[in-house]
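Participant: sequence and predicted structure below; questions after.
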Amino acid sequence: MRYTPAVAGWLHEQLGEAITQGRALPGATTAEVTTFESRDRGYVLKLFNQVFFVEEEPDRAIHEATVLDVLGGADLPTPRLVAFDGDGSQCGVPAVLMTRLPGERGVGIQHAAEIVELAARLHGVSPEVPAAIRWGFQRYNQGLEVRPPRWATDVKLWTDVLGVVASDPPMDGWGLIHRDYNSTNFLSSGDRVTGLVDWLSGCRGPFGIDAARLRLDLAIDGESEVASAVTEAFSRSEHDVIDPFWDLVDAVDLLPFYRGFEAVDGWGDPVRRARLEGFIREAVNRLM
């Protein structure tokens, strides 16, 4: 991908070298993400050029840059912030430049214990770190109307779940969270986890939502063995933050919602629907 003159000029200003193009990285949904080398070091450039997401959260670049900056001194495998253009005044769109970590996206059964240990380190950072981050936990469909999905096979189950998540949440176990702690945001090489990326949702929030997001993501994608290994690793650790309440909150976050009179539903696959219902049924059983 060839960078615009504005982006190339900004990169030259930051790195002191002419960078005119980068290689697109797969998997990004809310930004254009590319990588390149400069003076034998790898970098990742994130350009927030998706109009819908920028309108929803204009400070997305500032958000991720702030989180990366405060994590710079933490014992976590995170990218290091190099520079950012918070309002897009220099690049044409908001941008974040960071170092590139080794490894490929995704994790397996062999990574379960390390994933849980990494969660414990993240959630256990000094209180000064989350205090420096002004963003707090919000539900993805907060303020929007949510109903049992039209494709529900057990409407009563969904109605009960919506009642549970509307109740007061547990207030123990809060601090710094990744918020999108899913398998595609981990980098791994062999048996080792080498990185945790995509920090644009990092915030102060409940630890249980990170455990929920990872296990739900794996379950929906059909990685039931990995999900079970992660659940078992949490249960064996001193950082067992799995909570059926937050499991249900995270599941409801993925429901169809209503923006005005328009229904927004990304659940066309009946197999994934069944996996989602299976996840919430198991959480409800543990809650009872």
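Facilitator: Received, thanks. This structure is a prediction, so every number in the text was calculated from the model and none was measured.
Participant: make it CA atoms for all contacts and neighbour counts henceforth
Facilitator: Fine.
Participant: okay, now the closest residue to residue 174 other than its chain neighbours: neighbour count?
Facilitator: Leaving aside its sequence neighbours, residue 174 sits nearest to residue 206 (Cα to Cα, 6 or more residues apart in numbering; 4.3 Å). For residue 206, the neighbour count with other Cα atoms under 10 Å is 24.
Participant: residues touching residue 187, list them.
Facilitator: By Cα atoms under 8 Å, 6 or more residues apart in numbering, residue 187 lies in contact with 101, 102, 103, 104, 105, 106, 107, 193, 194, 195, 196, 197.
Participant: state the distance from the residue nearest the centre of the chain to residue 80.
Facilitator: For the chain, the residue sitting closest to the mean C-alpha position, by Cα atoms, centre = their mean, is residue 180 at 1.9 Å. Distance of residue 180 to residue 80, computed by Cα to Cα, to the nearest Å: 19 Å.
Participant: also residue 9?
Facilitator: 21 Å.
Participant: check residue 216 too.
Facilitator: Residue 216 sits 28 Å away from residue 80, going by Cα to Cα.
Participant: more crowded one of these two?
Facilitator: Set residue 216 next to residue 80 and count neighbours by other Cα under 10 Å: residue 216 wins out with 25 against 19.
Participant: what helix or strand is the more buried one on?
Facilitator: Assessed by DSSP states H and E, residue 216 sits inside helix 207-220.
Participant: any idea how far that helix is from the chain center?
Facilitator: 10 Å (Cα atoms, centre = their mean, to the nearest Å).
Participant: I'd like the next helix or strand past that helix.
Facilitator: With elements assigned by DSSP H and E, the helix or strand that comes after helix 207-220 is helix 224-236.
Participant: list the buried residues of the very next helix or strand once past that next one.
Facilitator: Remark: after helix 224-236, the chain's next helix or strand is helix 244-253, criterion DSSP H and E. Buried positions in helix 244-253, judged by neighbour count with 16 or more other Cα atoms under 10 Å: 244, 245, 246, 247, 248, 249, 250, 251, 252.
Participant: this is the other structure I want to compare:
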Amino acid sequence: MTNHDGAAAVRPLTRAWVSRYLEVGERIVGTEALHGGITAEMRRLTIGTRGGGTRDLVLRSIVDPFYVGHAEDSMGREPGALTLLEGTDVPAPRLVAVDPTAAHCEYPSLLMTHLPGRTVLDDEGLEERVPLLARQLVAIHALRPSPRPWGPGRNPQPRPPKYVTLTTADTVVVPEGADPAAWAAAIDVIRKPAPPYEGRFLHRDFQPGNVLFDVPPARPADARITGVVDWAGTSWGPADLDVAHCSTNLALLHGPEWGPRFADAYEEAGGVLAAAASERLYWQVRDGLACSEEVHLVSRPWREAGRPELTTEAVAERLDAYVTSLMDALG
């Protein structure tokens, strides 16, 4: 086997499990670690076909003890989402197999098809990509799930589970050197109950690191989205929450001004956000403050993907600027 990365080797039990889902005469002939994930190991598996060609699959394995404890939920949501997305205009992987409780593999694992394209995190071409991201998110929110199981042992439900937000006023981590008054005001925002909303089908981690693009080198303006991946957090909740999450990520990747610009692009694409500015602010602030607890986790895969300047400190500074700008806009 060609192994492009020592960390990419497939463990014996998992290899045997994957082999059960291959066609007669197929075998794993190569593996490659895919960087960028926070909660799981990702590998691209090159499969040798009986006719002498190859095809690719993607293997997700949850190995961190903390996330293993939540694997049955996340590994239950993603198959439901991928099944729903088949036959829609949303480009997503196709589910091949899932072992949510590690009954057959060393760790909870999910096997899916591989999509063409690559993540693009550079500043160059962002002006063209933001409207594409916005239109794609509008299309996701337009989905209307039919009853199907959304997790092991569950009865069919008309939609995925309700969204969860874990950040509280007491868990926010104020960056060093941040404006204390702005952050105190922001924390007060999330002390209030969540505003009412009309439920939508949410990706729950829609951001540039989970969107694949085809960008012609000679014509970057002709970029197109080829896939949306990582549906483990699929939820039911307010469109504002997905928009706020992508806004935060764009603000940290490219500068604080890109957060509001993405929200504007989402509305220009036909998306509907909360009518009241205070309600929009609630979701924007909530997602920004949630990021305060994991700046080091968020910034690491960005550096691995070719943005070495996005140190933990640099990202924390951008987060402070973004949260402060949100509170300034409130007046």
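Facilitator: Alright, I've got the coordinates. These numbers come from a predicted model, not from an experiment.
Participant: TM-score of the superposition?
Facilitator: Superposed pair, TM-score by TM-score structural alignment, normalised by the length of structure 1: 0.86. Supporting alignment: 281 aligned residues with a Cα RMSD of 2.7 Å.
Participant: picking that back up, from the buried residues of helix 244-253 of structure 1, which is closest to residue 123 of structure 1?
Facilitator: residue 246 (15.6 Å; Cα to Cα).
Participant: hmm, the closest one is touching residue 212, no?
Facilitator: Yes. Residue 246 of structure 1 lies in contact with residue 212 (Cα atoms under 8 Å); the separation is 6.4 Å.
Participant: the lengthiest helix in structure 2 vs structure 1, mean deviation?
Facilitator: The longest helix of structure 2 (DSSP state H) is helix 312-330. Aligned to structure 1 and superposed, helix 312-330 of structure 2 gives a mean residue distance of 2.4 Å (mean Cα distance after the TM-score superposition for structure 1).
Participant: show me where structure 1 has its strands.
Facilitator: 23-24, 32-38, 41-47, 81-85, 95-99, 104-105, 145-146, 174-177, 186-189, 192-196, 203-206, 257-259, 262-264 (DSSP state E).
Participant: among those strands, which comes closest to residue 235 of structure 1?
Facilitator: strand 203-206 (17.4 Å).
Participant: name the helices or strands packed onto that closest one?
Facilitator: With contacts defined as 3 or more Cα pairs under 8 Å, 6 or more residues apart in numbering; DSSP states H and E, strand 203-206 of structure 1 has these neighbours: helix 128-131, strand 174-177.
Participant: identify whichever of those lies nearest to residue 149 of structure 1.
Facilitator: strand 174-177 (28.5 Å).
Participant: kindly name the residues of structure 2 that line up with that closest one.
Facilitator: Mapped onto structure 2 using TM-score structural alignment, strand 174-177 of structure 1 covers residues 199-202.
Participant: quick one: that stretch to structure 1 mean distance?
Facilitator: Once the two models are superposed, stretch 199-202 of structure 2 sits on average 1.3 Å from its counterpart in structure 1 (mean Cα distance after the TM-score superposition for structure 1).
Participant: pull out the buried positions in that stretch.
Facilitator: Buried residues in stretch 199-202 of structure 2, defined by neighbour count with 16+ other Cα under 10 Å: 200, 201, 202.
Participant: same check on stretch 29-44 of structure 2?
Facilitator: Using 16+ other Cα under 10 Å as the test for burial, stretch 29-44 of structure 2 gives 30-34, 36-37, 39-44.
Participant: equivalent analysis for stretch 82-93 of structure 1, please.
Facilitator: 82, 83, 84, 85, 86, 87, 88, 91, 92, 93.
Participant: which residues touch that stretch?
Facilitator: Outside stretch 82-93 of structure 1, the residues that touch it by Cα under 8 Å, 6+ apart are 6-7, 10, 14, 47-49, 58-62, 65, 94-99.
Participant: stretch 78-95 of structure 2 now?
Facilitator: Residues outside stretch 78-95 of structure 2 that contact it (Cα under 8 Å, 6+ apart): 98, 111-115, 136, 139-140, 145, 148-151, 160, 226-234.
Participant: onto which residues of structure 1 does that stretch map?
Facilitator: Under TM-score structural alignment, the match for stretch 78-95 of structure 2 is residues 64-81.
Participant: measure that stretch end to end?
Facilitator: Terminal-residue distance, stretch 64-81 of structure 1 (Cα to Cα): 9 Å.
Participant: thinking again about what came up before, can I get the strands of structure 1 in TSV with distance to residue 165 of structure 1?
Facilitator: Formatted as TSV, these follow (distance: least, Cα to Cα, whole Å):
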stretch	distance to residue 165 of structure 1
strand 23-24	38
strand 32-38	34
strand 41-47	34
strand 81-85	36
strand 95-99	34
strand 104-105	31
strand 145-146	11
strand 174-177	17
strand 186-189	28
strand 192-196	28
strand 203-206	14
strand 257-259	15
strand 262-264	20
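Participant: between those, which one is closest to residue 162 of structure 1.
Facilitator: For the strands of structure 1, the distance to residue 162 of structure 1 is smallest for strand 145-146, at 8.2 Å, taking Cα to Cα.
Participant: now do the closest one: which range of structure 2 does it align onto?
Facilitator: Strand 145-146 of structure 1 maps onto residues 170-171 of structure 2, going by TM-score structural alignment.
Participant: which residues does the matching stretch contact?
Facilitator: So stretch 170-171 of structure 2 is in contact with residue 293, going by Cα under 8 Å, 6+ apart.
Participant: apply 6 Å and report the result again.
Facilitator: Among residues not part of stretch 170-171 of structure 2, none is counted as a contact by Cα atoms under 6 Å, 6 or more residues apart in numbering.
Participant: circling back: which one of the buried residues of helix 244-253 of structure 1 is nearest to residue 112 of structure 1?
Facilitator: residue 247 (18.1 Å).
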